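Participant: Please work out how this folds:
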Amino acid sequence: MQKLLVVTLLCCCAVASQAQADDVDYSQNPRVPQLLERLREDDGFSEAQLKQVTDALADAKRLPQLIVQEQKAPERTETWTQYSKRVDTSRIRAGIALLQDQRDTLERAEEEFGVPPAVIAGILGIETRYGRITGGVRVLDALATQGFEHPTRSKFFFSELVEFFALCRDQHFDPRQPKGSYAGAMGDAQFMPSNYRRLALDYDGDGQADLWSLPDAIGSIANYFTHYDPDWRWRAGQPIAVPATIHGDALPDGAVANTRDHFYYVRDLEHAGIKPAVDLPGDTVVGLVDLLLDGGGHEYWLAFPNFYAIMTYNPRIYYAMAVTQLARRIEAEASASP
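Facilitator: Model prediction:
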């Protein structure tokens, strides 16, 4: 017992030492003048507003564990068997409840943007469990830490830090207040600041685009899918993906999966031994999805453009497939309910 106590005390001291070492004044970072210049030139910040930015940066906390979390995101490190557990009974039931509780808002979003209610529910279910878990990290800390220090993605996070300060000015937020994910995504819809500024909608008519409001999140997700990327916008009335089987133990030589850079005619895939679970016209253009299972097995799907529209939300195959399958289950079980 005494030895355990000593070890525990040593660990506590190490944690305290690390916390002290991580104290930093980001307002003194050499890239701050660049940040301020962008806010001045691109967003018309006054000198008083720029002073508020530097004051907020002085209060930002360095959280290097967020960089590790971003680098080890489950979409990168898990098998599909593990990741697919997110398509669980509780999410399906809560998704069905969302379709009922937000019926008018979802129907309006589908009418205006063509995005089905179940797909919007799938996004909300995977992102935040329908607004229940929106993140507990200050966005200021997440974006400052990664914007100034991320080893490979600092350019992206730095740009989002600039957008965050502009968003706070526009929405009258105190930059020290909003909380979100480890990456700085906010609200029920988990928008990054740039998307919040550009694509968030006031869908409940209260005069503010508030992504912590389910109606605003629903409208904003639908708006996102039709305006974020013209090349991969949502195509109303078209499918997302269908299961496929292959002849043999692996994809044929030359077949490339899990990318938006290679597409195939269904007839060519069928000649190569890849068969969709439903009949499709031979000239249908699809992508290949290869999901790694525990034990080294594989699950195959053929993806339509709407699957890649979902990937604009999060560019990981597992994420897009989880949204796809959750939406399918919600829609199927909602239709089967009396």
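Participant: only C-alpha atoms for contact and neighbour calcs from this point on.
Facilitator: Fine.
Participant: Measure how buried the residue lying closest to Phe263 once chain neighbours are set aside is and give me the count.
Facilitator: With sequence-adjacent residues excluded and distances taken as CA to CA, 6 or more residues apart in numbering, Phe263 is closest to Gly287, at 4.7 Å. Using other CA atoms under 10 Å, Gly287 has 24 neighbouring residues.
Participant: before we move on, what about Asp101?
Facilitator: Neighbour tally, Asp101, other CA under 10 Å: 11.
Participant: pull the longest strand from this protein.
Facilitator: In the chain, taking DSSP state E as the definition, the longest strand is strand 285-292.
Participant: Strands of this structure, residue ranges please.
Facilitator: Per DSSP E, the chain carries strands over the ranges 137-138, 179-180, 241-246, 264-265, 274-276, 285-292, 298-303.
Participant: Using CSV, lay out those strands together with distance to Asp202.
Facilitator: As requested, those are exported to CSV (distance: least, CA to CA, whole Å):
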stretch, distance to Asp202
strand 137-138, 23
strand 179-180, 19
strand 241-246, 31
strand 264-265, 40
strand 274-276, 41
strand 285-292, 35
strand 298-303, 32
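Participant: Leu161: which of those is closest?
Facilitator: Comparing the strands of the chain against Leu161 with CA to CA, the closest turns out to be strand 137-138 (12.1 Å).
Participant: Can you name the residues in contact with the longest strand of the chain?
Facilitator: Residues outside strand 285-292 that contact it (CA atoms under 8 Å, 6 or more residues apart in numbering): 79-81, 256-260, 262-266, 298-305, 317-318.
Participant: pretty sure Ala327 is touching Gly122, no?
Facilitator: Yes - counting by CA atoms under 8 Å, Ala327 does reach Gly122; the two are 4.7 Å apart.
Participant: Which of these two has more residues huddled nearby?
Facilitator: Using other CA under 10 Å, the more surrounded residue of Ala327 and Gly122 is Gly122, with 27 against 24.
Participant: Hmm, that one is touching Met321, no?
Facilitator: No - under the criterion of CA under 8 Å, Gly122 makes no contact with Met321, lying 10.2 Å away.
Participant: circling back to that earlier point, spell out for me the PyMOL command that would select the buried members of the contacts of strand 285-292.
Facilitator: For the buried members of those, the matching PyMOL selection, counting by 16 or more other CA atoms under 10 Å, is:
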select buried, resi 79+80+81+256+257+263+264+266+298+300+301+302+303+304+305+317+318
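Participant: For the comparison step, fold the sequence that follows:
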Amino acid sequence: MQKNIFKSCLLIAASCFATVSHAEQSAAFMQRDDVKAFVQKMVTKHQYNERQLNQLLKQSTTQEKILTSIAKPAEKLPWHRYEPIFMSDKRIQEGVAFWKKHAKTLQRAEKEYGVPAEFIVAILGVETFYGKHAGQYQVLDSLVTLAFEYPPRSAFFKDELEQFLLLSKEEKWDPTQIKGSYAGAMGNPQFISSSYRNFAVDFTGSGKRDLINSIDDSIGSVANYFKVNGWQKGAPVVLKANTTGDKFKSAIASTSNPKPEYSLPQLAALGISPPRNANAFKGHNFALVSLESKDGPEYWLGGQNFYVITRYNRSNLYAMAVYNLSQKIKAGYQQAV
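Facilitator: Below is the predicted model:
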């Protein structure tokens, strides 16, 4: 009995210490010049209630594990280690099942936005395993941590925190209850706050854009995101490239911004040749994408639609994984139906 009472006292003491510690940390946090400046910006620019915003920010907690996660993203891996993360048999099979279940919605999205169903499914498969793993971080904590404790991208995440607060007002959310990724992405398609505000659509006609609970809204929103960012219906996504000599190295695209700037004749002059059926793609421009395989670099020609996928996540690795997964899912779906 005495032992239990002692344990209870220890727990209560620990809880009180944690509460005091958090209160002290919050007080110190709210006295920072950059935090005060952010609050004043929200008040001046958006007529946000200063007292309410101060109270909200006091409830947030900066988390070291968020900083650890963003410093080691999967996109820093070589291609031969990155691709297997998303190309499991289970992810492909679940993608086929998802397509079969939501075939009508995917067909409507493809018709309205010109984005093939397999790419919409693949995005949802890569991002959240078709809505099953949408993140367990409090979005407010993620954005506050990265806005004020991650100098390399502080400006970006302050903007996203601003967008999140505005989005929460628009959608009538309690900002402390919304969960997402360590980077503050939300819902089935993992939209960051600015993307949610700019690209999310009400694909059900409910009067509400709900990417957290509605698969239909998520499907429509991914398709809309691609269309607004320049998806070209029927255009090539990516083609295998063959290279000779050394001139081609000058054309290797950025790993995060592979703009399709070279025509096929220009590429040929640099010693870069596409597959034999490339005549069908005359008139299209491409970027030379380099990926690190186990046996050395492999080269691909990324078209406009490949570039669009990198607008969703600015990584050639990401775009290639989405493409490969989409083709596996498409083959599985065609076989199943």
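Participant: picking that back up, could you check the strands of structure 1 and tell me which one is nearest Phe113 of structure 1?
Facilitator: Using CA to CA, those put strand 241-246 closest to Phe113 of structure 1, at 20.0 Å.
Participant: matching residues in structure 2 for the closest one?
Facilitator: Under TM-score structural alignment, strand 241-246 of structure 1 corresponds to residues 238-243 of structure 2.
Participant: which parts of whichever strand or helix holds Ser15 of structure 2 are buried?
Facilitator: Using DSSP states H and E, Ser15 of structure 2 sits in helix 2-30. Neighbour-count burial for helix 2-30 of structure 2 flags His22, Ser26, Phe29, Met30 (criterion: 16+ other CA under 10 Å).
Participant: Quick one: these as a markdown table, columns for distance to Pro73 of structure 2 too.
Facilitator: As requested, these are exported to a markdown table (distance: CA to CA, whole Å):
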| residue | distance to Pro73 of structure 2 |
| --- | --- |
| His22 | 28 |
| Ser26 | 28 |
| Phe29 | 27 |
| Met30 | 30 |
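Participant: which of these lies closest to Ala269 of structure 2?
Facilitator: Closest to Ala269 of structure 2, out of all of those and judged by CA to CA, is Phe29, at 57.7 Å.
Participant: Now the closest one. Nearest residue, chain neighbours left out?
Facilitator: Phe29 of structure 2 sits nearest to Val35 (CA to CA, 6+ apart), 7.3 Å away.
Participant: same deal with Thr145 of structure 2?
Facilitator: Once flanking residues are discounted, Thr145 of structure 2 sits nearest to Thr62: 4.6 Å by CA to CA, 6+ apart.
Participant: from memory the one you found sits against Ala147, does it?
Facilitator: No - the criterion here is CA under 8 Å, and Thr62 of structure 2 misses it with Ala147 at 9.9 Å.
Participant: For these two, indicate the residue with more neighbours.
Facilitator: Ala147 (25 against 20).
Participant: For the more buried one, give me its contacts.
Facilitator: Counted by CA under 8 Å, 6+ apart, Ala147 of structure 2 has contacts Arg153, Ser154, Ala155, Phe156, Phe157, Lys158, Leu161.
Participant: switch the cut-off to 7 Å
Facilitator: Ala147 of structure 2 makes contacts with Ser154, Ala155, Phe157, Lys158, as judged by CA atoms under 7 Å, 6 or more residues apart in numbering.
Participant: Let's have those in TSV, adding distance to Ile70 of structure 2 and neighbour count.
Facilitator: Converted to TSV, the contacts of Ala147 of structure 2 look like this (distance: CA to CA, whole Å; neighbours: other CA atoms under 10 Å):
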residue	distance to Ile70 of structure 2	neighbour count
Ser154	12	17
Ala155	15	14
Phe157	12	22
Lys158	15	19
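Participant: ok, of those residues, which one's closest to Gly131 of structure 2?
Facilitator: Using CA to CA, Phe157 is the member of the contacts of Ala147 of structure 2 that lies nearest Gly131 of structure 2, at 24.1 Å.
Participant: how close does the closest one get to Ala109 of structure 2?
Facilitator: Per CA to CA, to the nearest Å, Phe157 of structure 2 is found 31 Å from Ala109 of structure 2.
Participant: Excluding chain neighbours, what is closest to Val162 of structure 1?
Facilitator: Excluding its sequence neighbours, the residue lying closest to Val162 of structure 1 (CA to CA, 6+ apart) is Leu35, at 6.2 Å.
Participant: So what does that neighbour match up with in structure 2?
Facilitator: Using TM-score structural alignment, Leu35 of structure 1 sits opposite Phe38 in structure 2.
Participant: where's Lys45 of structure 2 relative to Asp174 of structure 2, distance?
Facilitator: 21 Å.
Participant: swap in Tyr182 of structure 2?
Facilitator: Counting by CA to CA - Tyr182 of structure 2 and Asp174 of structure 2 are separated by 18 Å.
Participant: Please apply the same query to Val126 of structure 2.
Facilitator: 28 Å.
Participant: ok, these two, which is more surrounded?
Facilitator: Between Val126 of structure 2 and Asp174, counted using other CA under 10 Å, the more crowded position is Val126 (22 against 11).
Participant: What does the more buried one correspond to in structure 1?
Facilitator: So, by TM-score structural alignment, Val126 of structure 2 is matched to Ile126.
Participant: do the same with Phe226 of structure 2
Facilitator: Under the alignment (TM-score structural alignment), Phe226 of structure 2 maps onto Phe225.
Participant: Tell me the buried residues in stretch 27-47 of structure 2?
Facilitator: Phe29, Met30, Val35, Phe38, Val39, Gln40, Met42.
Participant: likewise stretch 205-222 of structure 2?
Facilitator: Buried, per 16+ other CA under 10 Å, within stretch 205-222 of structure 2: 209-212, 214-222.
Participant: same thing with stretch 63-71 of structure 2?
Facilitator: Counting neighbours by 16+ other CA under 10 Å, stretch 63-71 of structure 2 gives Gln63, Ile66, Leu67 as buried.
Participant: This completes my enquiry, with thanks.
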